[in-house]
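**Student:** quick one: sequence plus predicted model below, questions after.
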Amino acid sequence: MVTLEETDLCFPQLLNSSCRKPIRPHFETMLIYILLSFIALLTAALNLLVIISISHFKQLHTPTNLLLLSLAVSDFFVGLLMFFQIILIDGCWFLGDLMCTLYYFLDYILTSTSVGTMVLISVDRYVAICHPLHYSTKITVKGVALCTCLCWVCSALYNNLIMNNNLKQPGRYNTCIGQCVIVIDHVAGLVDLFLTFIGPVTVIVVLYMRVFVVAVSQARAMRSHIAVVNIQCSVKVTKKSELKAAGTLGVVIVVFLLCLCPYFCLTLTGQDTMLNASSAAFVICLFYFNSCLNPLIYTFFYPWFRKSVQVIVTLQILKPDSSKINIL
């Protein structure tokens, strides 16, 4: 007969060496399973549509859209990673120490890349709004492609350095079988906090504050029918489309920061942020949910995305020369 203690273990046959499952009502567990599974599938599907749209249609091959493509790729993999988070709902990890470490490693890479991409988006909008006459020469498709590739590579190398001890010996910090944790030393943790949160957020806020000031000045100029406005950035002409794009991407960045801040606030206060801890489950899921929100924002603000989705869903994308369809 199986005892109550055995049923509470991740691996009942291992008895004392196994981790214990957290006690949670069955209805609550099933609700979380269904909710997270739906969000994960929706996140992967929506971001896959963004990836296909920007990659396939030639009209969408612009510097700004390449940055959105990089963000969509990151968000797509976040959607896939959420299925591993679902595994941890019961507080037990059944995929082994190596997979646990790789899961964290990929998760950290995606986080760093997303933050880096947000900084690049802020720089792109800053140049477009504050220095519009130099935008076409300073911001090119090849240049942005190179920057996004460097962002991914540097993120992988950086996190490999941060997680070196965990990668060398997966599971070295687990206290029982069925646990999935990693430990980063205090100094590396502070450096990581500055490089992936405090520094980038400061850059993003400063650049977008400047963009906001210039956008307001341009809006007043257009209302007053003034052709030339002498402001600090020496902006002569700013296209309405650029202002609209800045506003839309501003919404993306604000939502990103709102979803990101709770996670790093826990880190700043020194609280435990292990993925199998119930106290951190909400903030981690909130950060993951941001990856689902980005395509929804595009749907509301970008007509080209709605039209491209229609072309993809109706399978018109399979027709010859479909990449040349007028999407804009």
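**Tutor:** Now that the structure is in, tell me what you want to look at. Numbering: from 1, shown residues only.

**Student:** rest of the way, CA atoms for contacts and neighbours
**Tutor:** OK.

**Student:** any idea which element the residue most central in space within the chain lies in?
**Tutor:** By C-alpha atoms, centre = their mean, the chain has its centre lying nearest to residue 114, at 4.4 Å. Assigned by DSSP states H and E, residue 114 belongs to helix 96-130.

**Student:** what is that helix packed up against?
**Tutor:** helix 63-87, helix 132-138, helix 141-162, helix 164-168, helix 199-223, helix 240-268 (3 or more C-alpha pairs under 8 Å, 6 or more residues apart in numbering; DSSP states H and E).

**Student:** looking at these, which one is packed in the most?
**Tutor:** Ranked by average neighbour count under the criterion mean count of other C-alpha atoms under 10 Å, the helices and strands packed on helix 96-130 are headed by helix 63-87 at a mean of 21.

**Student:** for that one, name the packing helices and strands.
**Tutor:** Applying 3+ C-alpha pairs under 8 Å, 6+ apart, we find helix 63-87 packed against helix 26-56, helix 96-130, helix 141-162, helix 278-301.

**Student:** how far is it from where the chain is centred?
**Tutor:** Relative to the mean C-alpha coordinate of its chain, helix 63-87 is positioned 6 Å out (C-alpha atoms, centre = their mean, to the nearest Å).

**Student:** go on, stretch 110-117?
**Tutor:** 6 Å.

**Student:** rewinding a little: turn the helices and strands packed on helix 63-87 into TSV, including distance to residue 7.
**Tutor:** Rendered in TSV, the data for the helices and strands packed on helix 63-87 read as follows (distance: least, C-alpha to C-alpha, whole Å):
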stretch	distance to residue 7
helix 26-56	14
helix 96-130	20
helix 141-162	37
helix 278-301	20
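
**Student:** most tightly surrounded among those helices?
**Tutor:** Ranked by average neighbour count under the criterion mean count of other C-alpha under 10 Å, those are headed by helix 96-130 at a mean of 21.

**Student:** got the angle between it and helix 278-301?
**Tutor:** Put simply, helix 96-130 runs at 40 degrees to helix 278-301, going by axes from the mean of the first three to the mean of the last three C-alpha atoms, to 10 degrees.

**Student:** alongside the first one, take a look at this:
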Amino acid sequence: SRHFRRPGDSPPCEPADKGETPQLKLGERPYQLSILTIISVFRHFQTTTNIILLSMAVSDLLVGLAVMPLMIVTLDFCCSFICFLFDLLSFVLTCASIGNMVLISVDRYVAICYPLRYSSIKPSTVKIFVSVCWISSIIYNLILLKDNLLHIDSSSCYKKCPFSLNDISAIVDVFITFYVPLTVIIVLYTRVFVVAVTQARAMRSRVSTTGSKTVSAMKSELRAARTLGIVILFFFICFLPYYVASLIGQDMNIEASTGQHLLFFMF
């Protein structure tokens, strides 16, 4: 097991030897797209789907504005506070992103399967669910990482911000943050797919009996569900390698090099 000191016993932040610091070359990443997404969504903010999409854009933007800079800082400096921010933000933003994916799946499920009920959902209700998603992510990860955040050893965190979880906590975390949300999303989108096929068949017979406006609205909802479903699929594919490795019992101590590769891979 890894030995930790309490922050009070840790040495202050000290710069690493510049000669040993590897150069981290970051390619241009499309964080501008997140900004444009936020700007465009604000024009039509009072819709349930756009509120959730805005929340997702904010979480992705924070990865570029907060997590990545902190990761770079840990290559040259190391102290308990920097490791605290890096570990906490990484976990919270990942958890919030997955929570937003679940909310989008619920949104599409209700829109396709219960269109009349969906039209009565107020934006304020969705804002409450989004707020609960973020608050629960913060509280959950504070509880999960509390021991690591209180026992970070600055003398051993050069070029890495180590953390460790016991086997039970690691397994619980994998299921709460990945397998349970993935199962919920698969169930909801399976139902959406079945209803979508049924509605597609019904639309062919309704074109002559109903207005084109109603048919166009149904097609629009189905296209939105398909597009968001593809996004969610690739999102979870990117997370799958880490969570599969965690479930089969790989080392749960994520060091800097591995953590950096995961961040680049996932985001």
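**Tutor:** Right, received. Where do you want to start? Since we're looking at a predicted model, the values are computed, not measured.

**Student:** TM between them?
**Tutor:** Between these two chains, after superposing, the TM-score reads 0.82 (TM-score structural alignment, normalised by the length of the second structure); 246 aligned residues with a C-alpha RMSD of 2.8 Å.

**Student:** follow-up on the earlier one: quick one: distance of the helix holding residue 114 of the first structure to the chain centre.
**Tutor:** Put simply, helix 96-130 of the first structure sits 6 Å off its chain's centre (C-alpha atoms, centre = their mean).

**Student:** average offset between that helix and the second structure?
**Tutor:** In the superposition with the second structure, the aligned residues lie an average of 0.8 Å away from helix 96-130 of the first structure, counting by mean C-alpha distance after the TM-score superposition for the first structure.

**Student:** whereabouts in the second structure does that helix align?
**Tutor:** The counterpart of helix 96-130 of the first structure in the second structure, using TM-score structural alignment, spans residues 79-113.

**Student:** still on that earlier bit, save the helices and strands packed on helix 96-130 of the first structure as JSON lines, and put in distance to residue 291 of the first structure too.
**Tutor:** As requested, those are exported to JSON lines (distance: least, C-alpha to C-alpha, whole Å):
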{"stretch": "helix 63-87", "distance to residue 291 of the first structure": "5"}
{"stretch": "helix 132-138", "distance to residue 291 of the first structure": "28"}
{"stretch": "helix 141-162", "distance to residue 291 of the first structure": "17"}
{"stretch": "helix 164-168", "distance to residue 291 of the first structure": "26"}
{"stretch": "helix 199-223", "distance to residue 291 of the first structure": "18"}
{"stretch": "helix 240-268", "distance to residue 291 of the first structure": "8"}
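
**Student:** quick one: closest of those helices to residue 51 of the first structure.
**Tutor:** Distances from residue 51 of the first structure to each of those were compared using C-alpha to C-alpha; the minimum, 5.8 Å, belongs to helix 63-87.

**Student:** could you give the angle of the closest one to helix 26-56?
**Tutor:** In terms of direction (the same axes, to 10 degrees), helix 63-87 of the first structure departs from helix 26-56 by 160 degrees.

**Student:** helix 63-87 of the first structure vs helix 141-162, what angle?
**Tutor:** Using the same axes, to 10 degrees: helix 63-87 of the first structure against helix 141-162 is 30 degrees.

**Student:** helix 240-268 and helix 63-87 of the first structure, what's the angle between them?
**Tutor:** Calculated by the same axes, to 10 degrees, helix 63-87 of the first structure forms an angle of 30 degrees with helix 240-268.

**Student:** who touches helix 63-87 of the first structure?
**Tutor:** Contacting residues not belonging to helix 63-87 of the first structure are listed as 33, 36-37, 39-45, 47-48, 50-51, 54-55, 93, 103, 107, 110, 113-114, 117, 120-121, 124, 139-141, 144-145, 148, 275, 288, 291-292 [C-alpha atoms under 8 Å, 6 or more residues apart in numbering].

**Student:** at 6 Å instead, please
**Tutor:** 40, 43, 44, 47, 51, 110, 114, 140, 141, 144, 291 (C-alpha atoms under 6 Å, 6 or more residues apart in numbering).

**Student:** ok, the first one - contacts?
**Tutor:** Contact criterion C-alpha under 6 Å, 6+ apart gives 79, 82 as the residues in contact with residue 40 of the first structure.

**Student:** how about 8 Å then?
**Tutor:** 79, 80, 82, 83.

**Student:** show me which of these is closest to residue 130 of the first structure.
**Tutor:** residue 79 (35.0 Å).

**Student:** which position in the second structure aligns with that closest one?
**Tutor:** When the second structure is aligned by TM-score structural alignment, the residue opposite residue 79 of the first structure is residue 64.

**Student:** hang on, the earlier thing: quick one: contacts for the residue nearest to the centre of the first structure?
**Tutor:** Residue 114 of the first structure sits in contact with 71, 74, where contact means C-alpha under 8 Å, 6+ apart.

**Student:** returning to what we had before: so which of the helices and strands packed on helix 63-87 of the first structure comes closest to residue 212 of the first structure?
**Tutor:** Distances from residue 212 of the first structure to each of these were compared using C-alpha to C-alpha; the minimum, 9.1 Å, belongs to helix 96-130.

**Student:** distance of the closest residue to residue 101 of the second structure other than its chain neighbours from residue 253 of the second structure?
**Tutor:** Taking C-alpha to C-alpha, 6 or more residues apart in numbering as the measure, residue 101 of the second structure lies nearest to residue 232, with 6.6 Å between them; neighbours along the chain are not counted. With distances defined as C-alpha to C-alpha, to the nearest Å, the gap from residue 232 of the second structure to residue 253 of the second structure amounts to 27 Å.
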